[in-house]
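> let me see the structure of the following:
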Amino acid sequence: MQSWPVQDAKARFSEFLEKCLTDGPQMVTRRGAEAAVLVAADEWRRLQAQARPTLKELLLSDEARADIPVPARGVVKSRRPPVLR
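Next up, the predicted model:
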C-alpha cells in the first residue's frame, strides 16, 4: 500500500485515484501519521458485506443488539370474565 501525504493526494488527486483503482488501497498521511485510506468502491462494498452479520448469526447470538424499552407495568383493575351460557 502506497502512502501519500495529504498535500500530494490533494494536488495530484487524479493520479491518486488511478493508483487506487489499479494498485489497490492508498494510505493518506497527515504530518507523518496515518489518517485515511482510499479504497475502490467494489472493494468497499465487499468489505461492508463481509462485516455485516447474517440473520442466522444475529438470531443465534447471546448478546442483545439493542435495548428494547419496556414500559413499567401500572396498576390494572381486573375484570370479571363474562358468564357464558
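> switch to C-alpha atoms for all contacts and neighbour counts from now on
Fine.
> show me where the protein has helices.
Along the chain, the segments classed as helices by DSSP state H run 6-11, 13-23, 41-51, 55-60.
> got a list of contacts for the second one?
This points to helix 13-23. With contact meaning C-alpha atoms under 8 Å, 6 or more residues apart in numbering, helix 13-23 is reached by Met1, Ala9, Gln26, Leu38, Val39, Ala40.
> and for comparison, fold this next one:
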Amino acid sequence: MAVWSVQEAKNRFSAVVEAARKEAQTVTKHGRPAVVVVEASEYERLKRLEKEKAPSFTELLLAMPTQDDPPPFDGLDFKPREVEF
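As a prediction, this is how the structure comes out:
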C-alpha cells in the first residue's frame, strides 16, 4: 500500500485517485495514518460486509436483559455521604 503525505496527496490528487483504483492508498498527517483512499467498488463491498455483520434492531432489543435475568454486575457496596442543605 502506497503512503502519501497530506501535502503530497493534495498536490497529486489525480495520481492518488488513479493509484487507489489498483490498491488502497494511505494518506498521513504529521507522519501518522489519517485516511485511506480506496476504489468506490471496494468501499461499497466493505459497507455491505459491515451491514451483514451488524445485528438488526430487533436482535438488539431481544438481547436486552429482562427482569428474570441476573444482574450483569454486583452493586457497589458503599454508604453515601450525608449532605446538609
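> care to give me the TM-score?
Laid over one another, the chains give 0.63 as their TM-score (TM-score structural alignment, normalised by the length of structure 1), with 62 aligned residues with a C-alpha RMSD of 2.2 Å.
> among the helices of structure 1, which comes closest to Gly32 of structure 1?
Gly32 of structure 1 lies closest, by C-alpha to C-alpha, to one member of the helices of structure 1: helix 6-11, at 9.5 Å.
> could you give me the buried positions within the closest one?
Going by neighbour count (16 or more other C-alpha atoms under 10 Å), the buried part of helix 6-11 of structure 1 is Val6, Ala9.
> stretch 31-45 of structure 1 too?
Val37, Leu38, Val39, Ala40.
> if I look at Ala35 of structure 1, how far off is Phe13 of structure 1?
Between Ala35 of structure 1 and Phe13 of structure 1 the distance is 16 Å, computed by C-alpha to C-alpha, to the nearest Å.
> before we move on, back to that, out of the helices of structure 1, nearest to Arg30 of structure 1?
Proximity to Arg30 of structure 1, assessed across the helices of structure 1 by C-alpha to C-alpha, is greatest for helix 6-11 (5.8 Å).
> which outside residues touch the closest one?
By C-alpha under 8 Å, 6+ apart, helix 6-11 of structure 1 touches Phe16, Val28, Thr29, Arg30.
> now do the contacts for Trp4 of structure 1.
Neighbouring residues of Trp4 of structure 1 by C-alpha under 8 Å, 6+ apart: Gln26, Met27, Val28, Thr29.
> still on that earlier bit, which one of the buried residues of stretch 31-45 of structure 1 is nearest to Ala51 of structure 1?
Val39 (15.6 Å).
> ok, the counterpart of that closest one in structure 2 - contacts?
Aligning on TM-score structural alignment places Val39 of structure 1 opposite Val38 in structure 2. Shown in contact with Val38 of structure 2 (C-alpha under 8 Å, 6+ apart): Ala20, Arg21, Glu23, Ala24, Gln25.
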